[in-house]
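>>> return a 3D structure for these sequence lines:
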Amino acid sequence: VMVSLAAVWESYGVRPSAVVGHSRGEIAAACVAGALSLSDAAALVVARGRLLVGARGAGAMVSVALSAQRVRERLSGGLEIAAVNGPASVVVAGDPAEVAAFTEACERDGIRVRQVSDAFAFHTSQMDVIGEELAAAVAGLSPRASEV
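Modelled structure (predicted):
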């Protein structure tokens, strides 16, 4: 969808000077920039999705309306900061029970918390289990110099 929208914009003459993305958006950005062909970008998304099936249910993620520093002060156990989306928007991820306890503690303190995923702890050490397989799956990709 992201790549298709960029193509629609381009058909109207809108061509970006720069692109940026997060997670799957990084793959779309690489494709829109010309660093990955559409075929290679699709292969990467498919490989990532296939490998993640085995990690389903092992993690959870919540968005927290706090700074990264304030979140670090509240972290316990194996919880990790998965993303810093803004000055007061941080994603925390890890074991589902630990994420639930973290969420309850934040809510008791009047801190806004929103569930992002109840199945995965993306962008954390939990994803290390797919690292080697993902590297092997994408070994045949042909990245190229980007146009954007």
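
>>> contacts, neighbours, all on C-alpha from now
Will do.

>>> wait, Val84 touches Ala93, no?
No. The criterion here is C-alpha atoms under 8 Å, and Val84 misses it with Ala93 at 11.8 Å.

>>> which of the two has more residues huddled nearby?
A count of neighbours by other C-alpha atoms under 10 Å puts Ala93 above the other of Val84 and Ala93, at 30 against 16.

>>> name the SS class of the more buried one, please.
strand (DSSP: H, G, I helix; E, B strand; the rest coil).

>>> could I get the full set of helices for the protein?
Taking DSSP state H to define them, one finds helices in the chain at 2-11, 24-33, 38-52, 68-74, 96-108, 131-137.

>>> now show me the structure for the sequence below, then we'll compare the two:
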Amino acid sequence: VFVFPGQGSQWPGMAVELLESSPVFAARFEECERALAPFVDWSLSEMVRSGAYDRVDVVQPVLWAVMVSLAASWESAGVRPDAVVGHSQGEIAAAVVAGALSLEDGARVVALRSRAITALTGRGGMVSVPLPADEVRTL
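Here you go, the predicted model:
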């Protein structure tokens, strides 16, 4: 099973070494960049190399492209999943890897979805509180 995470799994410098050392990863990443290009005003490869993906409308498409490209690398090594699952943009990556969405449709969904999330910023918030519900109610 390939399990694709949501936002928060990123770190500066992620995927840079793979772009330079894995032809399969680099080729699929380039395909992701071309698929995203009509929907974003930034370069996927430049963002990954710079680590400047702190905006939701950047980090989610970046993570999506990394996950889709990792899956291509694993599959080229003979690792074929019986199932794929994901959360947030990981769901979109899973749908592409499973063949439920084309790469182009996945790029469109992840880019437009992340742009919509950005438009909602400031109207609410989300927090993860790793405490039991009773403790949170007391706080």
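
>>> got a TM-score for the two of them?
Once the chains are laid over each other, their TM-score by TM-score structural alignment, normalised by the length of structure 2 reads 0.47; 74 aligned residues with a C-alpha RMSD of 2.2 Å.

>>> related to what we said a few turns ago, which of the helices of structure 1 sits most buried?
helix 24-33 (a mean of 21; mean count of other C-alpha atoms under 10 Å).

>>> if we can go back for a sec, rebuild the helices of structure 1 as a markdown table, extending it with distance to Val62 of structure 1.
Output for the helices of structure 1, formatted as a markdown table (distance: least, C-alpha to C-alpha, whole Å):
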| stretch | distance to Val62 of structure 1 |
| --- | --- |
| helix 2-11 | 23 |
| helix 24-33 | 18 |
| helix 38-52 | 19 |
| helix 68-74 | 12 |
| helix 96-108 | 7 |
| helix 131-137 | 23 |
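
>>> closest one to Met61 of structure 1 among the ones you listed?
Comparing these against Met61 of structure 1 with C-alpha to C-alpha, the closest turns out to be helix 96-108 (6.9 Å).

>>> which other helices and strands contact the closest one?
Applying 3 or more C-alpha pairs under 8 Å, 6 or more residues apart in numbering; DSSP states H and E, we find helix 96-108 of structure 1 packed against strand 60-64, strand 113-117.

>>> give me the contact list for the last one.
With C-alpha atoms under 8 Å, 6 or more residues apart in numbering as the contact definition, strand 113-117 of structure 1 has outside contacts at Ala60, Met61, Val62, Ser63, Val64, Ala65, Thr103, Cys106, Glu107.

>>> 10 Å - rerun?
57, 59-66, 89-93, 96, 99-100, 102-104, 106-107 (C-alpha atoms under 10 Å, 6 or more residues apart in numbering).

>>> shared neighbours of Val84 and Ala93 of structure 1, anything?
Both Val84 of structure 1 and Ala93 are in contact with Ser63, where contact means C-alpha under 10 Å, 6+ apart.

>>> point out the most buried one among the helices and strands packed on helix 96-108 of structure 1.
strand 60-64 (a mean of 24).
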